[in-house]
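Student: Sequence plus predicted model, see below.
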Amino acid sequence: MDVLRTPESRFADLPDYPFAPHYLDVAASDTEPVRMHYLDEGPSDGPPVLLLHGEPTWSYLYRTMIPPLVDAGHRVLAPDLIGFGRSDKPTRREDYTYLRHVEWVTAWLEHLDLRDVTLFGQDWGSLIGLRVAAEQEERFSRIMIGNGFLPTADRGTPAAFRIWRAFARYTPVFPAGRLVATATVTKVGSAVRAAYDAPYPSAKYQAGARAFPALVPTDPDDPAVPANRAAWARLGRWEKPFLCVFGADDPILGKADCPLIAHVPGAAGQPHARIRAGHFLQEDAGPELAQRLIAWEA
């Protein structure tokens, strides 16, 4: 694989992002190691919270959730998926597969030997996070999902998703900051939009972000379907706490909480909610999400 690395200067003085970078080399079963960036805030012996982002965002999405979680005593970890943020960026869309993303995150998790983890996943952070949690169940104590799901090619896909998938594939310009701003209910200022654009000095750096929509397994013949169906079956036996807090103003995933709550035994009796937020609910309501997670664990 040819790999690009965003210059560190692109991440200087981003608003509300004072966190120190950490790096770890990870490899999938069929790749050479690539460098993954992650945040690691709070006490090293605090109960870990893992925050997984989706497309086309990066750990910057969690900047308003991290401080209250740290103040509550948590160790908060937020990796940048390969192809995003400060992590390495393979240059071809074919370099990215669902399995590779799962294996990259799993390698990172195992290297840090994280246990008793509370997972928060959104968008592809849930597609990857739910796979990893189902396959590494002994490492996770709780799961909280916001505007996410685990696709198994058993359900139809909304028209809005098909439009998004075509847009990601064919549009000549893929402006991450503007895409975030159009999928929130609050105004996203120019400096914050620029921060979401920071990882991508040019279109050459965006192969991973553009690849994700096509990797969602919507066809039963997709190579990711068997493993996702196996993970879905394990979630059907998941009795540890499972919480859904979704942004109600999301035309693609705003109602995906219903099948999760119905399927996962640990979702019974939990304080699920739909809040005033769009797809990127961390941008709309980050502090509220953090406080809901803290109260839920109390």
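Tutor: Everything's here; your move.
Student: alpha carbons only for contacts and neighbour counts from here, please
Tutor: Fine.
Student: Can you name the next helix or strand after the helix or strand that contains R234?
Tutor: Assigned by DSSP states H and E, R234 belongs to helix 225-235. Where DSSP H and E defines the elements, the next helix or strand beyond helix 225-235 is strand 242-247.
Student: residues in contact with that following strand?
Tutor: Identification of contacts with strand 242-247 by Cα atoms under 8 Å, 6 or more residues apart in numbering yields 142-147, 254-255, 257, 261, 264, 266-267, 270-281, 289.
Student: also this one, for the comparison:
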Amino acid sequence: MSRDILRTPESRFERLLDYPFEPHYRDVDGLRMHYLDEGPADADPVLMLHGEPSWSYLYRHMIPVCAAAGHRVIAPDLIGFGKSDKPARIGDYSYQSHMDWLGGLIEQLDLNRITLVCQDWGSLLGLRYAAENPERFRAIVVGNGMLPTGDQAMPRAFQLWKTFALYSPVFPPARIVDVGSFRRLSRDERRAYEAPFPSRHYKAGARAFPALVPASPNDPATEANRRAWEVLSQWDNPFLTTFSNGDPITKGGDRYMQERIPGAQGQPHVTLKGGHFLQEDSPVPFARAINDLLARMDG
């Protein structure tokens, strides 16, 4: 099936606050995917995956901290977000298509010895990809994320969010990030979160994401995620949780993973101050937790 593909004009990204990074692009499945690549090129990669409805701008305060510690930081914009191409219809997006797009980027860059850092939908994609390709990963850090299978009841807050994303006549990404953070975004920060979406036509990927979360045992992604959990339940590489204290959607997910994943045993899990978007509320403590984990592994 042919796709109508939208590409946000570069002018939308000019002079963004605290975003001085050089853009990089790869072709995945005929789509242009944008990513940041900061720090020493020969260092082990730290792969930072954003979620909904953000983009790599979310990690702008964390990237320099991790790069300065000697790590190579890769921060993609998922297809439909940021500077990446945006298929124009909600039906153009599926869980599996996002897996394929992300996997295409990782394979083209030939990333190995990866430390995964993920939040929100970055966790749904990153945790499953790591479980399906464990040989590429050395550690995982999860903040406000989970890998649902549809076997557990979803919080009411999530159900309301899914309905809003699909049916609300207005879908303001900057306002969503603002409400989901403890601190208030500045006008320039709000402009940056709106930058990828010049009009409603560019928002199909953002609107599609909540409905792609497995919410019942017969969801198309359920079996694959169950298989991923079989791997994660035996994962003995370092697994660190860095959840915030104020996220109603993922609350309790850190304890669930700590109990089920062997690599989480004995790790100095931290609870950071913030809402759902902890990268906005506690970016430096989040980044330092990553650096500290890697320092212990390399020490």
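Tutor: Sure, I can see it. Keep in mind that this is a model prediction, so the values were computed, not measured.
Student: Where does the helix holding R234 of the first structure end up in the second structure?
Tutor: Helix 225-235 of the first structure corresponds to residues 222-232 in the second structure, going by TM-score structural alignment.
Student: Count residues in the vicinity of the residue mapped onto T157 of the first structure from the second structure, would you?
Tutor: Using TM-score structural alignment, the equivalent of T157 of the first structure in the second structure is M154. M154 of the second structure has 16 neighbours, counted by other Cα atoms under 10 Å.
Student: and the longest strand for the second structure?
Tutor: Counting by DSSP state E, the longest strand found in the second structure is strand 31-38.
Student: distance from the next helix or strand after that strand to the first structure after superposition?
Tutor: Using DSSP H and E, the next helix or strand after strand 31-38 of the second structure towards the C-terminus is strand 45-49. Once fitted to the first structure, strand 45-49 of the second structure is off its aligned match by 0.3 Å on average (mean Cα distance after the TM-score superposition for the first structure).
Student: what's the closest non-adjacent residue to the aligned residue in the second structure for A198 of the first structure?
Tutor: Using TM-score structural alignment, the partner of A198 of the first structure in the second structure is A195. In this structure, A195 of the second structure finds its nearest non-sequential neighbour in R12, 5.3 Å apart by Cα to Cα, 6 or more residues apart in numbering.
Student: Also T186 of the first structure?
Tutor: Here the residue nearest T186 of the first structure, using Cα to Cα, 6+ apart, is D284, at 5.9 Å.
Student: re earlier: same for the helix holding R234 of the first structure, what does it pack against?
Tutor: helix 124-135 (3 or more Cα pairs under 8 Å, 6 or more residues apart in numbering; DSSP states H and E).
Student: Identify the residue range in the second structure corresponding to the helix it packs on.
Tutor: Using TM-score structural alignment, helix 124-135 of the first structure pairs with 121-132 in the second structure.
Student: quick one: buried residues of the matching stretch?
Tutor: 121-132 (16 or more other Cα atoms under 10 Å).
Student: one step back: count residues in the vicinity of the match of A198 of the first structure, would you?
Tutor: 23.
Student: Strands of the stretch 101-250 of the second structure, start to end?
Tutor: Using DSSP state E, counting those that start in this stretch, the strands found in the stretch 101-250 of the second structure span residues 114-118, 137-142, 239-241.
Student: Now those strands in JSON lines, please, with extra columns for distance to I5 of the second structure and mean neighbour count.
Tutor: Shown next, in JSON lines, are the strands of the stretch 101-250 of the second structure (distance: least, Cα to Cα, whole Å; neighbours: other Cα atoms under 10 Å):
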{"stretch": "strand 114-118", "distance to I5 of the second structure": "26", "mean neighbour count": "24"}
{"stretch": "strand 137-142", "distance to I5 of the second structure": "31", "mean neighbour count": "23"}
{"stretch": "strand 239-241", "distance to I5 of the second structure": "36", "mean neighbour count": "26"}
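Student: of those, which approaches V170 of the second structure most closely?
Tutor: strand 114-118 (27.2 Å; Cα to Cα).
Student: The residue nearest to T186 of the first structure maps to what in the second structure?
Tutor: Using TM-score structural alignment, D284 of the first structure sits opposite D281 in the second structure.
Student: What of L81 of the first structure?
Tutor: So, by TM-score structural alignment, L81 of the first structure is matched to L78.
Student: Tell me where the first structure has helices.
Tutor: For the first structure, helices defined by DSSP state H occupy the ranges 66-71, 98-112, 124-135, 159-170, 176-182, 190-197, 207-215, 225-235, 257-263, 281-297.
Student: For the longest one, give me the average deviation versus the second structure.
Tutor: In the superposition with the second structure, the average deviation recorded for helix 281-297 of the first structure is 0.8 Å (mean Cα distance after the TM-score superposition for the first structure).
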